[in-house]
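K.L.:
Okay, structure incoming, though there's no sequence with it:
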């Protein structure tokens, strides 16, 4: 099923370069905004992202590929040094918290080395409502994290996560039900 969701892209095309520069300019403006410039930061995020619910909060040093493929719900929070590689859509539900140093990566590359650096693929990521992703976690392409789940700090999520569980480790495995 996830292979059907996979999209392919070629690095360095005029359109992709233009979209990437747009995102980098906006993230640079966001990251250089003053600590108390809350309205300016929110305006930049609303311009950068595809859609944003009420009350978004993102800490300093945020990065993304395109921005417009990111969709976040109400009360979204992302800690310091969050990176979202959004070559495919990243959809985040309401009341989600993302700890510091988290990477959410829709992008991947060929296993074979020939032309690996010239193109790639991307698979959407979906994060449900009331999800907490602890610090220094990595969420890989195609993962769905269902509602109310917790990803413990330092985990690497390589497969779908059901609702109401705590996952931990590398690769992340179910610790217990909530």
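P.N.:
In hand now; what should we look at? Keep in mind the model is a prediction, meaning the values are calculated, not measured.
K.L.:
Only C-alpha atoms from now on, for both contacts and neighbour counts.
P.N.:
Fine.
K.L.:
quick one, helices of the chain?
P.N.:
In the chain, the helices defined using DSSP state H lie at 2-5, 14-32, 38-48.
K.L.:
got TSV for the ones you listed, with distance to residue 153 and mean neighbour count too?
P.N.:
Converted to TSV, the helices of the chain look like this (distance: least, Cα to Cα, whole Å; neighbours: other Cα atoms under 10 Å):
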stretch	distance to residue 153	mean neighbour count
helix 2-5	26	10
helix 14-32	24	16
helix 38-48	25	16
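K.L.:
so how far is residue 167 from the most far-flung residue of the chain relative to its centre?
P.N.:
The centre of the chain is farthest from one residue, residue 114, which by Cα atoms, centre = their mean lies 27.8 Å away. According to Cα to Cα, to the nearest Å, residue 114 and residue 167 sit 36 Å apart.
K.L.:
cool, residue 133 as well?
P.N.:
For residue 133, the distance to residue 167 - Cα to Cα - is 10 Å.
K.L.:
joint contacts of the two?
P.N.:
In terms of Cα atoms under 8 Å, 6 or more residues apart in numbering, residue 133 and residue 167 are both contacted by the residues 150, 151, 152.
K.L.:
Please compare the first structure with the one that follows:
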């Protein structure tokens, strides 16, 4: 068991350059967690509570102050997550959140419904997995039932989501309905050439050393053995080497310019 002030876990992994505020509490539901894994360059803010027996958080993810993550089933959150202040993420039914997801402030993500007296005949008792895909965005003040949100789906501010969200669709309202036909899809189609040109422009604006970073159009151009960080615009992956210029470029790109995950990542 590893104990470090407010962090208690039998297996604890915290990546490089990750910041955890001294007031944050990270442990299991009723004692030390079995496994806590926090990636590189993460931020966990003031008064965050993570009470989860098995919790994983990917690189460059941020959990802002007064957020609560709790439950006895695993919670896995991918790379580049942005979770606003005062959010609730429930993992009693099991919660998986993909890469590049945004959860706006004061949102609540639920995977169970329990309280009514079943001896007295209350019929509302359930728990089910909450599965959030990649590039999903709950804009803020959203309440989410145990649904599946497909990649690039989006819920506007104040939405109450009770049904699955389809890929690259926009939802709004109480209960939330698909409004994509009124405002368009969240993501437009962009060619590889357009992305290649735009990311090279970002590299110039970032003032990072372009001899340390190379933008490519295919992972076939990766060289894992040299001292250059490669960014492939087709797969949205990069050769993570934790070089200073790579870290500087990633921080320049996040959260709204571009999001990349490590090549061969298991998230």
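P.N.:
Looks like it arrived, so ask away. In this text, all values refer to a predicted model and were calculated from it rather than measured experimentally.
K.L.:
care to give me the TM-score?
P.N.:
Remark: TM-score between the superposed chains equals 0.69 [TM-score structural alignment, normalised by the length of structure 1]; 143 aligned residues with a Cα RMSD of 3.2 Å.
K.L.:
picking up where we left off before, contacting residues around the residue farthest from the centre of structure 1?
P.N.:
Residues counted as contacts of residue 114 of structure 1 (Cα under 8 Å, 6+ apart): none.
K.L.:
now do residue 200 of structure 2
P.N.:
For residue 200 of structure 2, the contact set (Cα under 8 Å, 6+ apart) comprises residue 215.
K.L.:
how about a cut-off of 10 Å?
P.N.:
The contact partners of residue 200 of structure 2, taken as Cα atoms under 10 Å, 6 or more residues apart in numbering, are 206, 210, 213, 214, 215, 216.
K.L.:
just the buried members of those residues?
P.N.:
Buried members of the contacts of residue 200 of structure 2, counted by 16 or more other Cα atoms under 10 Å: 206, 213, 214, 215, 216.
K.L.:
Check which helix or strand the nearest residue in space to the third one that is not next to it in sequence maps to.
P.N.:
I take that to be residue 214 of structure 2. What sits nearest to residue 214 of structure 2 in space, not counting adjacent residues and going by Cα to Cα, 6 or more residues apart in numbering, is residue 230, at 4.9 Å. Using DSSP states H and E, the element containing residue 230 of structure 2 is strand 229-232.
K.L.:
what range in structure 1 does that strand sit on?
P.N.:
Aligned using TM-score structural alignment, strand 229-232 of structure 2 spans no residues in structure 1.
K.L.:
So for residue 161 of structure 1, which of the helices of structure 1 sits nearest?
P.N.:
Closest to residue 161 of structure 1 of the helices of structure 1, according to Cα to Cα: helix 2-5, at 14.6 Å.
K.L.:
Remind me what that closest one packs against, helices and strands.
P.N.:
Applying 3 or more Cα pairs under 10 Å, 6 or more residues apart in numbering; DSSP states H and E, one finds that helix 2-5 of structure 1 contacts strand 119-122.
K.L.:
The strand it packs on: how far from the chain's middle?
P.N.:
Distance of strand 119-122 of structure 1 from the chain centroid (Cα atoms, centre = their mean, to the nearest Å) equals 16 Å.
K.L.:
Report the buried residues of it.
P.N.:
Residues of strand 119-122 of structure 1 classed as buried: 120, 121, 122 (neighbour count, 16+ other Cα under 10 Å).
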